[in-house]
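Trainee: model this:
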Amino acid sequence: MRSPGERQDAPPAPARRSGAASSAIMASGTLVSRALGFVKTVLITVAIGSVTTVSDVFELANTLPNLIYVLVAGGIFNAVLVPQIIKASRTADDGGADYISRLLTLAVLALLGVTAVVVALAGPIVRTMGTDWTEAQLSLGLTFALFTFPQIFFYGLYTVVGQVLNARGAFGWYMWAPVVNNVVAIAALLVFIQQFGAFAEAEHSLDDWTPAKTFWLAAMATVGVATQALVLFWPLGRLGLRLRPRFGWRGIGLSTAARLAGWTLATGIIANLAFLALTKVAAIPTGYRPEYLAMDPPQQIAGVAALNQASMLYSLPHGVIGLSIATVLFNRMAAASTDGDRAGMVASLSSSLRITGVATVFATVALVVFAGPLGMLFSGGVPSAGAVIGQVVTVIAIGAPFMSTSFMLGRAFYAQEDARTPFLVQVGVALFTVACALLIASLAPPHLVIFAVAGCYAAQNILSTLIYHLVLVRRIGDYDLARIMDSHARILVASLLAGVVGAVALFLLGGYDPDGFPWTNQLTAIATVAVGGTVMGIAYLGALRLCRVRELDSLVRPVLARLAR
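Mentor: Prediction:
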């Protein structure tokens, strides 16, 4: 029964869910998605290899849509549209149905326009990114791009619809939808391997590439991204908002929101332009691969695929641990800043930096120790390729702890409602990145380009950490730096002790012998990482106790609590 004064057309209120339950659902979706994404990446290397021309061309074509989306539209959606959706959902009498309908209509039209322009310019874009590529490589790159560039539309659709669901309390769908994407991609890759054979057997190359292979590799990658977006319309329909196309966007507040989000938008654009410059440089080795393979003996040369695989590994500690802690950190710091509680803000920042270090410093040492088997895991079953990837992992891993540290120091400024400082820091880092890109492109020989780019990745994080530190000290003074450094020194000693144990375990497993067990195939590489990593992990727990690192309990406690939930 409705009360006489209740609106008849109001949608049902979103179901309330406890913060703990929502966090558990979102975290589990993220973990499952990352695990399946890891499997997908491994299967790609099984299908088309890793240090190969086809893998590099596909990796670039499949990476560009995400980069272009974030550069052109991602910042606008996240900084402008998403806050407006949340505000309308909470304040409008109709639950924001009319407002959200207008925003969705605008977003769909804008995405269609952007995607159409990018697809029309696919040829020039591929030629710009693959400056040193042969005509055959450019031709395959254009073919892949025509199938993958439509992903731009579906990335945007996923973001907007997902945030509508989040605003209405349906948190789980947004985090679990990428699982569907990975399942579709994994299924397609299994069909590819079944139909055309694994790379270790068939060695797919430009000469024997067929339209059927393009369909199962590139077209199905886009089908996965499309499914990720379209699956969200089912829970969206269950909200009862009765959304429909609505036109007319004058006076709905978007210009005001854009001005308020200007610094955030500019920061994202600067960062992604610099990253795009590095990606262009990383594509250089692909054009020289035929020349290196013609040497006697043939020489493996790392390309975009090897760089992205190493980047995925080194960013895992931040993605799994750093971001989770940073979310809690930001809320606490923002509350302390609002209350003028400097001591509370410093305590939250110090605690989070110390706790995160327990995971990220150890992960860096573990990546270096097991770089070979990890490289073999992504090698497509070719030991020489695994060795090259492992070397890239070793270089890039140095920046892993600084990625989380820089991110958290940046959150300290956002907590004080200061988006200008992170923008200026990003400008400085971007200038450094572009300078590195120019130097690498002009000075580094092709077989060292990816190593130089990996070093630039690490240097970026170190530089941004130093800049944030200097500015933050001037802003709030000492933020418990002595205690942070003491904890990290203890953590580093414990990690190095565990690293020695891990290196011994790897030696006993034959990791330092080119004909040893870890280098047999990808399954033996997995077994090596599992066994050696477990031994090293146990040694690390003991070393943390020996070095009296108290932050271990603070890291483990919320993880155990989440598992219990």
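Trainee: use CA for all of it now, contacts and neighbours both
Mentor: OK.
Trainee: now do the SS call for Ala494.
Mentor: Put simply, Ala494 is helix when judged by DSSP: H, G, I helix; E, B strand; the rest coil.
Trainee: which residues touch it?
Mentor: Ala494 makes contact with Tyr540, Ala543, Leu544, Leu546, Cys547, according to CA atoms under 8 Å, 6 or more residues apart in numbering.
Trainee: to check against the first, give me the structure of this:
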Amino acid sequence: TVLMSIATPVLTMLYAGGSAEMQTLTCSFTLWCMPQIFFYGIYTVLGQVLAAKEHFAMYAWSSVAANIISCLGFGVFIIIFGKANRMPLSFWNGNTLLLTAGFWTIGVAAQALVLFLPLIKCGIHYKPSFGIRDIGLRSMGPVAAWSMGIVIVTQIVVMITTHITTSVPFVAEKRLGLDQFEVAGNATYQNAYTMFLLPYSLVAVSVATAIFPKISRSIASHDLHSARNDLSEALRHVSIIMCFFTVIFIVIPTPISLALIPSISVQEANLMSAPLMMLAFGLPLTSSYLIIQRTFFAFEDGKSPFIFAAAQLLTELFAFVCCINVLPPTYWVTALGSSVSISYFLTFPSLVHMLRNRFNNDLDDRNLAITHIKITIASIVSIVVGLLVSKPLLHVLNFNSPHMHGILRWVYAILICAITTIIIAVVYLSALLLLKTRELVDLSAPIISKLAQKIPALAPLAKIFEETAKSQSQHEQKNLRIPRRIQSDAKYHDSSNSKNF
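Mentor: From the prediction side, this is the model:
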């Protein structure tokens, strides 16, 4: 944290484009945010300790503390200064920086420090130790080194892309004579990327955190069969949820942008829509990679994730550079979102190949393939129906009218999101149910059963899910067979004296 704070001016020069005044402001914001490195480190370490102890509640909810504190700062900012859009750079001073970047850093600190409470309840008491002996570096050293490599490669690519996106408004003004505020730049992309990360953070990170200890225990006991089944189940369940969010982002990008970020205008939301849609196509693969990465870590393998990350990031950078040399500046941010998704599609097979080698060439391929084919069909149907519903709805509500009041537009955005999401959910779930998707029953049956106890109208639906679950269970028992690689698993088990998995 100290080194990064000292290097802030250099980092600002590398990452941020634009005028000297803009770089100075960026440097000020960065200095306020640098302590977050230390507190995010504490949060990550304590969170993983709690996850290993299977205490997930406080780890999952600690981010609420950060959000409350940061929202408090932003709330005071809005009360005093309003939206503060299109303000000169001189507007930003110590007070405005404190209420924005300062409160954000305080929130991150609270998010980390609050985890000491459940840690103490687990019987683990913090004792400062300034040495590096007996902290697991012998076994985790290589994994940590490869992980650091991922961070370095990621930051190099982010540095290049961020430098370009921060320069887009200035380039567009110079080349095309456009108003800088009418061109999608780095702020637009960051807003779109933040929305893209919402389901990723809520679902993929939660599943990866919960499944990692279980897979680690199976691999540590050389039970590849159980680890494979847990991994396959996690990937299939996450894909069902993530593809639903992909459909939502593709169908209603502008309304959902306005609903989640009410301070922006329709024009700003429209600028966010294209990169958000492009990022959404890669959401399922991005989420799957996180779970697969944790699985490699359970094998104490950091090299395979590094190889994939390097290939994916370099592919992303190559695609982005090609795009900016062909397209006008107004499309550069959208091109970046497209490059991210394209890079995952092109490089993901290599990740699967490396993962298959870890599981003796058996990844439960049949179940994974069948489930993802069903999910793809359901997603396409949902996108078509969603577009047929949302377009007339936007027209009837006159949503894009420049004369609509800001609060009314926000209410309409929420209304459109609610109606469209409900319709898409019904179509998506119905399609998966018609395709007899077992994972849907696994996810939904317990929830619907509990709801049916309180809402009698849901009893018929609960009965359908119950009968489907029984039918699938009988079908699985009829077709139950010994895994075709069980012999390889046995050999793996016999190698318990080997240090290398």
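Trainee: and the TM-score between them?
Mentor: Here the TM-score for the pair of chains, by TM-score structural alignment, normalised by the length of structure 2, is 0.76; 445 aligned residues with a CA RMSD of 3.7 Å.
Trainee: circling back to that earlier point, of the contacts of Ala494 of structure 1, which belong to helices?
Mentor: Here DSSP state H is the test, and these give Tyr540, Ala543, Leu544, Leu546 as lying in helices.
Trainee: find the residue closest to the first one in space, skipping its chain neighbours.
Mentor: Taking CA to CA, 6 or more residues apart in numbering, and ignoring the residues beside it in sequence, Tyr540 of structure 1 has Ala498 as its nearest neighbour in space, at 4.8 Å.
Trainee: give me the number of residues near that neighbour?
Mentor: 27 (other CA atoms under 10 Å).
Trainee: just the element for it, please.
Mentor: Using DSSP states H and E, Ala498 of structure 1 sits in helix 481-508.
Trainee: which PyMOL command selects the buried ones in the ones in helices among the contacts of Ala494 of structure 1?
Mentor: To isolate the buried ones among those in PyMOL, judged by 16 or more other CA atoms under 10 Å, type:
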select buried, resi 540+543+544
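Trainee: turn the ones in helices among the contacts of Ala494 of structure 1 into a markdown table, including distance to Ala170 of structure 1.
Mentor: Shown next, in a markdown table, are those (distance: CA to CA, whole Å):
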| residue | distance to Ala170 of structure 1 |
| --- | --- |
| Tyr540 | 39 |
| Ala543 | 43 |
| Leu544 | 40 |
| Leu546 | 45 |
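Trainee: which among the ones in helices among the contacts of Ala494 of structure 1 gets closest to Asp341 of structure 1?
Mentor: Asp341 of structure 1 lies nearest to Leu544 out of these, by CA to CA, at 32.0 Å.
Trainee: that closest one against Ile491, yeah?
Mentor: Yes: using CA atoms under 8 Å, Leu544 of structure 1 makes contact with Ile491 at a distance of 6.8 Å.
Trainee: and the next element down the chain from the helix or strand that contains Val171 of structure 2?
Mentor: For Val171 of structure 2, the host element (DSSP H and E) is helix 137-176. Using DSSP H and E, the helix or strand that follows helix 137-176 of structure 2 towards the C-terminus is helix 186-199.
Trainee: for that next one, packing partners?
Mentor: Helices and strands touching helix 186-199 of structure 2, as assessed by 3 or more CA pairs under 8 Å, 6 or more residues apart in numbering; DSSP states H and E, comprise helix 137-176, helix 266-281, helix 332-358.
Trainee: repeat that for 6 Å
Mentor: Identification of packing neighbours for helix 186-199 of structure 2 by 3 or more CA pairs under 6 Å, 6 or more residues apart in numbering; DSSP states H and E yields helix 266-281.
Trainee: related to what we said a few turns ago, mean distance, the helix holding Ala498 of structure 1 to its aligned residues in structure 2?
Mentor: Compared with structure 2 after fitting, helix 481-508 of structure 1 has a mean deviation of 2.5 Å; criterion: mean CA distance after the TM-score superposition for structure 1.
Trainee: and stretch 455-470 of structure 1, by the same measure?
Mentor: Compared with structure 2 after fitting, stretch 455-470 of structure 1 has a mean deviation of 2.1 Å; criterion: mean CA distance after the TM-score superposition for structure 1.
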